[in-house]
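>>> for reference, the sequence and a predicted model appear below.
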Amino acid sequence: MVGTDTWNEYQAILHSLKDDIIVTKPDGTIMIASETAGDIYGMEADHLVGRSVFDLEKDGVFTPLATPMVLRMKKRVTFIQTAASGKKLMVTALPVQGPAGEITRIVSYSHDITELKELKSYIADMEDEMKQVQHELDRVKQKQLSQEGIVWKSHKMQQIIQTTEQVADVDVNVLLLGESGVGKSSLAQFIHKRSSRKDGPFIEINAGAISETLFEAELFGYVDGAFTGAKKGGSKGFAELAEGGTLFIDEIGELSQQNQVKLLKLIQEKQFYRIGGRELRTADFRLITATNKDLSESIAKHEFREDLYFRINVVPIQIPPLRERPDDIPALIDHMMETVSDKYRKKKVLDGVVWQELLLNRWTGNVRELINVIERLVVTSVGEVITLEDLPSEFRNNTPARFNKQPDETLPDTLARVERQILLEAKQHCKSTVKMAEFLGVSQPSVFRKLRKHGIN
């Protein structure tokens, strides 16, 4: 038998604990309650003792109850309990067994997690606000870049933009790779405009458009009388014109072996002579090159110098074709429709079927082909709405395939693609998300969530 003094010591220990501790009988009668329990539930601890937890729940003191949970599950349980004050408690309750294994008591203890839940809610709200701010910053950034000819929505292009921004202000040679028409020239200008040389000139050479015999004169320039037909007084070459800026050599894979040697010498020494001249000149420019060829294959065929390849390939950036980034197509169409309509002062909109045909085309000519088609549609269509009849025949009859599963798609991918296409079509027909909801037969919040999910502004 426990003496009075010892019992008081146990009581003192119990009441010194900061946790809410309650001990009940199997019938729910409270035998012991710590002072903290009284504070949490809004009454003296002594007033809890002898009361039934079932009656207290009816009175709204707390809910749900630990005692019936433990009796039913016959093991430790943890759950969230709400007190009359609105406080949230994390309760852990466990059974106390007698000699025969029967449950004789239920002990529960809890922690007030109200502040934690409020903090969690606050953090969640802050995260939502930050996402909104980031979304707005991304939108403003994309609008600014669209004015420079850089339009994207896809994750692939997002990564490329991030890479170009990282290397833009570092004076290293960049090699842009990708099929014809993917936008290598626009990306080269993008790098230049964000570099420390942005106030200098951006000089572009298309190596495939200059004859082999004229390349040296175009690159280095020439002095008066250097050759028959030379301009009086001589002429600066691209290397001098790019002084303090960026020299962009497109289609570098088309250079002859002989001209590759001359370019390599310029890159290595940063010095050159004009044709016919004896004055050594310095070359201060940032070099960006581009090609649609596989230079590794060209090296294997001895068509491209390996040493030149290593000089220009310090930072390679591979731009995927438009068919591998379909999320960019709607953004490009929107941008080009606005740009071309303003250019020719013709207010035009695309019919939904035309939208579908353009979205589902493979665009083997990439961005350049898409731009040409949009410009053609705006200029040649008669009415304000561009219809299927206005679309060139080679771009028609894609629409029936909209629901077909692509070879490299999973079912979720196919469903996501079709959902996105339907949303874009609805957006063209409707002026607001409320109208879109009516058109699609769903709620307006559902439309808003789906638009955000698919990155549709």
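Happy to help now that I have it.
>>> contacts, neighbours, all on C-alpha from now
Will do.
>>> where do the strands sit along the stretch 351-457 of the chain?
For the stretch 351-457 of the chain, the strands defined by DSSP state E, counting those that start in this stretch occupy 385-386.
>>> tell me the spacing between the residue nearest to the spatial centre of the chain and Asp328.
For the chain, the residue nearest the mean C-alpha position is His155 (5.0 Å; CA atoms, centre = their mean). His155 is 9 Å from Asp328, where distance means CA to CA, to the nearest Å.
>>> cool, Glu375 as well?
In terms of CA to CA, Glu375 sits 18 Å off from Asp328.
>>> please apply the same query to Ile40.
Here the distance between Ile40 and Asp328 works out to 56 Å (CA to CA).
>>> neighbour-wise, which of these two wins?
Ile40 (23 against 20; other CA atoms under 10 Å).
>>> what helices and strands are in contact with the helix or strand hosting the more buried one?
Assigned by DSSP states H and E, Ile40 belongs to helix 35-41. The elements that helix 35-41 packs onto, with contact taken as 3 or more CA pairs under 8 Å, 6 or more residues apart in numbering; DSSP states H and E, are strand 20-24, helix 45-48.
>>> the residue lying closest to Asp171 once chain neighbours are set aside: how many residues sit nearby?
Spatial nearest neighbour of Asp171, chain neighbours left out: Arg286 (6.2 Å); criterion: CA to CA, 6 or more residues apart in numbering. As a burial measure, Arg286 scores 23 neighbours (other CA under 10 Å).
>>> neighbours around Pro400, how many?
With other CA under 10 Å as criterion, Pro400 counts 10.
>>> again, but for Phe439
Phe439 is flanked by 13 other residues according to other CA under 10 Å.
>>> for Thr24, same thing?
Other residues lying near Thr24 total 24 when counted by other CA under 10 Å.
>>> do the same with Ile333
21.
>>> which residues touch it?
Leu370, Ile374 (CA atoms under 8 Å, 6 or more residues apart in numbering).
>>> what helix or strand is it on?
Per DSSP H and E, Ile333 falls inside helix 328-344.
>>> what's the next secondary structure element after the helix or strand Leu247 falls within?
Per DSSP H and E, Leu247 falls inside strand 246-250. Counting by DSSP H and E, the next helix or strand C-terminal to strand 246-250 is helix 257-269.
>>> okay, pairing it with this:
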Amino acid sequence: MKDTIVKNEMWESILNSTHNGLIVIDCDSHVLFANQSAKELFSKEKLSEGRFIQDLIPPASLDKVINEGIPSIGQKMEIANQQYFINITPLYHQGERSGAIGVIQDITRIEHYRSLFKQLEAIIEFSTDGIYVVDASGKTVFVNTAYEKMTGYNRKELIGNQMKDLMGKGYFDQSVSLLVLEEKKQISIIQKIAEKKEVIVTGSPVFDDMGEIELVVTSVRDITQLNEIRRELNKAKEISELSLHRFSLQAGQKDGQSIIFQSLKMKQVYQQVKQVAPFPTSILLSGPSGVGKEVITNLIHHLSSRKDKPLIKINCGAIPESLLESELFGYEKGAFTGARQEGKIGLLELADKGTIMLDEIGEMPLSLQVKLLRVIQEKQIRRIGGNKIRNLDIRIISATNKNLKELIDKGQFREDLYYRLNVIELDIPSLAERPEDIELLADYFFASFLKTYHIERQLSEATKQLLTAYHWPGNVRELKNLIENLVVAVPDEVIEPHHLPLHFYEQADPLLTLTLKQRVEQYERRLIKDAVKRSGSVRKAAKQLGVHHTTLVKKMKNWS
């Protein structure tokens, strides 16, 4: 008897410890037992032993359970403005139905999460990006409306199907979801859908608490929309890629230099840069002066893992041979007469973990070429006058406008150094080789200088035609300098061809769209303007040009 009492007390203690409310009733709907949680919900008086329960629990559900033995599961009820589920199941004793057990569960939080889930589902559903979700086995579990509109597929065709099967049926040419499941990281690809539309898709893994992939969520965007965004970014001179063969990229450097192009030749250079930039290999940039080798260097550094480390540039042809060695390698205290008392860190050492650009590498003396070769081979450096060896991790980008192989044949450049520097060679074409870029660059520099100097000007179409026809021996640098000159030196609001230097007419392409009369007038206009400027008066200018001054005045009035 004592053991029975102990067991009953133990079971009562267990039931009172449960979070959910528990009520046991007999076949007449009277309370036989209510745990502590249930009493707190209804108050002790309402659930006292022998209490008739019909006025607390929905009678219809209770009658079915007691009279027919049919469980009532998941019925909602409200207690003190809180939402609850009540599950009522029949109670049997020795094979006969003797009452029922009711379990009351607070679902206020569950309802909150359900409401939140519906809100999130609505947000995803109305997203302008297509959303495609698969589970860990690669089975499609969710597709939003934007994806249906973008692709023309109905979600009923996709949900429940394996990605491999859908690929086999021609829905996709490749699946980013399967790639993410395989590589366990975020991946972006261009995907072809039903052989009629290309989209950019980015698959992102969702991991569970064990670090295993639970879902792959893929966002899908039509390339047409991206191209529109890119065009807008180009107008604002931001980082962008526009359409086929036309790109504009802000390298992100503090000096604000940009690489602007639309020509196929420069696109090929740009693609090469993107390919090799992430790797620490040495790069040799070749091409005539002024093509933008320094800007390409900025871009390579910015696209590399070293972008947050130093980028140091040194012109080997601009520093006297006697100083170049100390600039590159540095020196210790008292290394030579005139040396700083505290010594000096060399540029190579300063560039440690970063990038160094050796511009005009063909001008480097042979004696320094030997030392540079040793640095590259051993990845170590020693300052002039010092004994300490320092490890060095640098990426070297060399640049030259000379033919280094010819210098090698002449004994002016070391062949072994050439092959160390020329792991990757990028040949930057002259501006004359890519005339498609001239107007684009002119517009870019023009807008940039207008903003810098707070001036309002316009370039006429005829001027742009003349700029495009010119052969640009000084390349991009010459174009940039000319545009700056026109912006600050021309007082007129519209810059016309007669504002350009005379040699532009001499070098102009005869196939320009200007008529003969227009070309003669522009040339005449320039001659008269220069004559008036040199002589200081219209009358003197007319005398120099061999015309009557009234003729000159009349012409000038017609131009005003």
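Now that the structure is in, tell me what you want to look at. As the structure is a prediction and not an experimental result, all values here were calculated from the model.
>>> picking that back up, minimum distance to Pro445 of the first structure: which of the helices and strands packed on helix 35-41 of the first structure has it?
strand 20-24 (41.8 Å; CA to CA).
>>> so that closest one corresponds to what in the second structure?
Alignment of strand 20-24 of the first structure against the second structure: no match, by TM-score structural alignment.
>>> how about stretch 290-307 of the first structure?
Stretch 290-307 of the first structure corresponds to residues 399-416 in the second structure, going by TM-score structural alignment.
>>> one more: stretch 67-83 of the first structure?
Counting by TM-score structural alignment, stretch 67-83 of the first structure lines up with no residues of the second structure.
>>> before we move on, the earlier item: mean shift of the strand holding Leu247 of the first structure relative to the second structure?
Comparison of strand 246-250 of the first structure with the second structure after fitting gives an average deviation of 0.4 Å (mean CA distance after the TM-score superposition for the first structure).
>>> residue range for that strand in the second structure?
Aligned by TM-score structural alignment, strand 246-250 of the first structure falls on residues 355-359 of the second structure.
>>> and stretch 194-209 of the first structure, by the same measure?
With TM-score structural alignment as the criterion, stretch 194-209 of the first structure aligns to 303-318.
>>> report the buried residues of that stretch.
Buried residues in stretch 303-318 of the second structure, counting neighbours by 16 or more other CA atoms under 10 Å, are found at 303-304, 306-307, 309-317.
>>> now swap in stretch 420-435 of the first structure and tell me
Of all the residues in stretch 420-435 of the first structure, those buried under the rule 16+ other CA under 10 Å are Arg420, Gln421, Ile422, Leu423, Leu424, Glu425, Ala426, Lys427, Gln428, Thr433, Val434, Lys435.
>>> distance to Lys120 of the first structure added to those residues, as CSV?
Converted to CSV, those look like this (distance: CA to CA, whole Å):
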residue, distance to Lys120 of the first structure
Arg420, 33
Gln421, 37
Ile422, 36
Leu423, 34
Leu424, 36
Glu425, 39
Ala426, 37
Lys427, 36
Gln428, 39
Thr433, 31
Val434, 32
Lys435, 35
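>>> picking up where we left off before, which elements pack onto the strand holding Leu247 of the first structure?
By 3+ CA pairs under 8 Å, 6+ apart, strand 246-250 of the first structure packs against helix 184-193, strand 202-206, strand 286-291.
>>> among the ones you listed, which is nearest Trp363 of the first structure?
Minimum separation from Trp363 of the first structure across these (CA to CA) falls at helix 184-193, 16.1 Å.
>>> mean per-residue distance, the closest one versus the second structure.
Following superposition, helix 184-193 of the first structure is found to deviate from the second structure by 0.5 Å on average (mean CA distance after the TM-score superposition for the first structure).
>>> between that helix and strand 246-250, how big is the angle?
170 degrees (axes from the mean of the first three to the mean of the last three CA atoms, to 10 degrees).
>>> what's the spacing between Ala83 of the first structure and Lys293 of the first structure?
Ala83 of the first structure sits 71 Å away from Lys293 of the first structure, taking CA to CA as the criterion.
>>> same question for Phe202 of the first structure.
Taking CA to CA, one finds Phe202 of the first structure at 23 Å from Lys293 of the first structure.
>>> which one in the second structure is aligned with the residue nearest to the centre of the first structure?
Checking TM-score structural alignment: His155 of the first structure goes with Leu264.
>>> how much space separates that match from Gln275 of the second structure?
Leu264 of the second structure is 16 Å from Gln275 of the second structure, by CA to CA.
>>> over to Ile312 of the second structure?
Distance of Ile312 of the second structure to Gln275 of the second structure, given as CA to CA: 22 Å.
>>> Phe85 of the second structure too?
Taken as CA to CA, the spacing of Phe85 of the second structure relative to Gln275 of the second structure amounts to 61 Å.
>>> comparing these two, which shows the higher neighbour count?
Neighbours were counted for Phe85 of the second structure and for Gln275 using other CA under 10 Å; Phe85 has more, 17 against 12.
>>> remind me what the longest helix that the second structure contains packs against, helices and strands.
In the second structure, with assignment by DSSP state H, the single longest helix is helix 516-535. With contacts taken as 3+ CA pairs under 8 Å, 6+ apart, helix 516-535 of the second structure sits against helix 538-545.
>>> the strands in the stretch 101-250 of the first structure, which residues?
Applying DSSP E, counting those that start in this stretch to the stretch 101-250 of the first structure gives strands spanning 103-112, 174-177, 202-206, 221-222, 235-236, 246-250.
>>> packed most tightly, which of these would that be?
With neighbours defined as mean count of other CA atoms under 10 Å, the strands of the stretch 101-250 of the first structure peak in mean count at strand 246-250, which reaches a mean of 25.
>>> where along the stretch 1-150 of the second structure do the helices fall?
Under the criterion DSSP state H, counting those that start in this stretch, the stretch 1-150 of the second structure contains helices at 2-17, 36-42, 59-63, 108-125, 145-151.
>>> and Thr6 of the first structure, what helix or strand is that in?
Assigned by DSSP H and E, Thr6 of the first structure belongs to helix 4-16.
>>> quick one: buried residues of that helix?
For helix 4-16 of the first structure, the neighbour count (16+ other CA under 10 Å) marks Leu14, His15 as buried.
>>> okay, the angle between that helix and strand 20-24?
Per the same axes, to 10 degrees, the angle that helix 4-16 of the first structure makes with strand 20-24 is 130 degrees.
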